[in-house]
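> this is the structure alone, sequence omitted:
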């Protein structure tokens, strides 16, 4: 079995549709200019996940129930770490697309959207975009899990050191991370991720 990793400093996004797509360094610099000073890019933890057992977690869902990652052995897991409410419409669009995805077999693949937002704040978001209700959103409000996965200091984060940006992790049926990618383009990536799942 071969593991797949895309080093985020060198190529941290899915193939671009246009050659004018900004580089990770340009995007990071632009984010700093727009949002003020932030933590330095550090993708060592994120890149180092591949080939290792995914850090376990138990997080609360929007409906009040909890999910424990290690209880889902036997299924492929896609984790989408995102900035959540502040990332409108990009993150919202990806979350909604996952909630209505036709590219994945729910019998074999589970998708979790992980945000650091307080759960109570999502009520208005679901009212604004009802499609979000179909997605499974998990709340990492203390950022412990986001830190464990190293997603707080990646190039896609517009508030590095504080919030995730737009990052994907694929965990196989044995609980091992097979694929990671940080996407500074912040697009909907169902098709590309479905292809990665097929490679496992």
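Here it is on my side, so go on. Keep in mind the model is a prediction, meaning the values are calculated, not measured. Numbers count the residues shown, from 1 in each chain.
> every contact and neighbour count from this point should use C-alpha atoms.
Fine.
> for the lengthiest helix in the chain, packing partners?
Longest helix in the chain, counting residues (DSSP state H): helix 24-35. Contact analysis of helix 24-35 by 3 or more C-alpha pairs under 8 Å, 6 or more residues apart in numbering; DSSP states H and E lists helix 8-11 as its packing neighbours.
> now stretch 48-68: buried residues?
For stretch 48-68, the neighbour count (16 or more other C-alpha atoms under 10 Å) marks 49-51, 54, 59-62, 67 as buried.
> include distance to residue 29 and secondary structure when you put the residues you listed into JSON lines, please.
Converted to JSON lines, the buried residues of stretch 48-68 look like this (distance: C-alpha to C-alpha, whole Å; DSSP: H, G, I helix; E, B strand; the rest coil):
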{"residue": "49", "distance to residue 29": "25", "secondary structure": "coil"}
{"residue": "50", "distance to residue 29": "27", "secondary structure": "coil"}
{"residue": "51", "distance to residue 29": "31", "secondary structure": "coil"}
{"residue": "54", "distance to residue 29": "30", "secondary structure": "coil"}
{"residue": "59", "distance to residue 29": "32", "secondary structure": "strand"}
{"residue": "60", "distance to residue 29": "34", "secondary structure": "strand"}
{"residue": "61", "distance to residue 29": "34", "secondary structure": "strand"}
{"residue": "62", "distance to residue 29": "34", "secondary structure": "coil"}
{"residue": "67", "distance to residue 29": "36", "secondary structure": "strand"}
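> okay, pairing it with this:
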């Protein structure tokens, strides 16, 4: 997996509204990039809704939240609408970006892993949190890291 201090690999993927998201275009603001297993599963829904409920906090910290899974754009659109998610979900069909970020599989290699990367304004990975089971902890961990970075 990537390490803290490394540049975050650039990528381009489609968003839920059909626009294109390119990581390098986010320079100048922090990005919380979270990889999750699947739309509308209990853990992934709890995680997305926790990011939703604290989204303004992330905005106030100068960060954008972005979710990535291998689900299709149509699946992401339904998930976004159902849970009123204010941030983009990116369709990584085929798992190219997941591989680029070296996100490991979980549960004996059966499930796609759940990993969150906090990327600073310069595009450098500042924090990595890897936990399949502690879905909502990804939100609190990322917020804490951003708060610390903002103070520095």
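Everything's here; your move. None of these values were measured; they are calculated from a predicted model.
> care to give me the TM-score?
Here the TM-score for the pair of chains, by TM-score structural alignment, normalised by the length of structure 2, is 0.84; 147 aligned residues with a C-alpha RMSD of 2.2 Å.
> sorry, back to before: in structure 2, what range does the longest helix of structure 1 match?
Under the alignment (TM-score structural alignment), helix 24-35 of structure 1 falls on nothing in structure 2.
> what about the strands in structure 2?
Assigned by DSSP state E, the strands in structure 2 fall at 12-14, 20-22, 30-35, 63-69, 89-91, 105-106, 111-112, 115-119, 125-130.
> just send those strands back as CSV, with distance to residue 47 of structure 2 too.
Shown next, in CSV, are the strands of structure 2 (distance: least, C-alpha to C-alpha, whole Å):
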stretch, distance to residue 47 of structure 2
strand 12-14, 21
strand 20-22, 21
strand 30-35, 10
strand 63-69, 10
strand 89-91, 13
strand 105-106, 17
strand 111-112, 15
strand 115-119, 11
strand 125-130, 13
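> on that earlier part again, farthest-apart pair in the buried residues of stretch 48-68 of structure 1, please.
Among these, the pair separated by the greatest distance (C-alpha to C-alpha) is 51 and 62, at 30.2 Å.
> tell me how far the longest helix of structure 1 lies from the chain's centre.
19 Å (C-alpha atoms, centre = their mean, to the nearest Å).
> what are the buried residues along that helix?
24, 27-29, 31-32.
> next one: stretch 145-152 of structure 2
146-147.
> alignment lookup: residue 170 of structure 1 to structure 2.
In structure 2, residue 170 of structure 1 lines up with residue 118, judged by TM-score structural alignment.
> contacts only, for its match.
30-33, 125-128, 142, 145-146 (C-alpha atoms under 8 Å, 6 or more residues apart in numbering).
> from these, which would you call buried?
30-33, 125-128, 142, 146.
> and the residue nearest the centre of structure 2?
residue 34 (1.9 Å; C-alpha atoms, centre = their mean).
> isn't that one right up against residue 68?
Yes. In this structure, residue 34 of structure 2 is within contact of residue 68 by C-alpha atoms under 8 Å, at 6.1 Å.
> gap between the match of residue 170 of structure 1 and residue 71 of structure 2?
Distance, residue 118 of structure 2 to residue 71 of structure 2, using C-alpha to C-alpha, to the nearest Å: 22 Å.
> counterpart of residue 57 of structure 2 in structure 1?
Checking TM-score structural alignment: residue 57 of structure 2 goes with residue 103.
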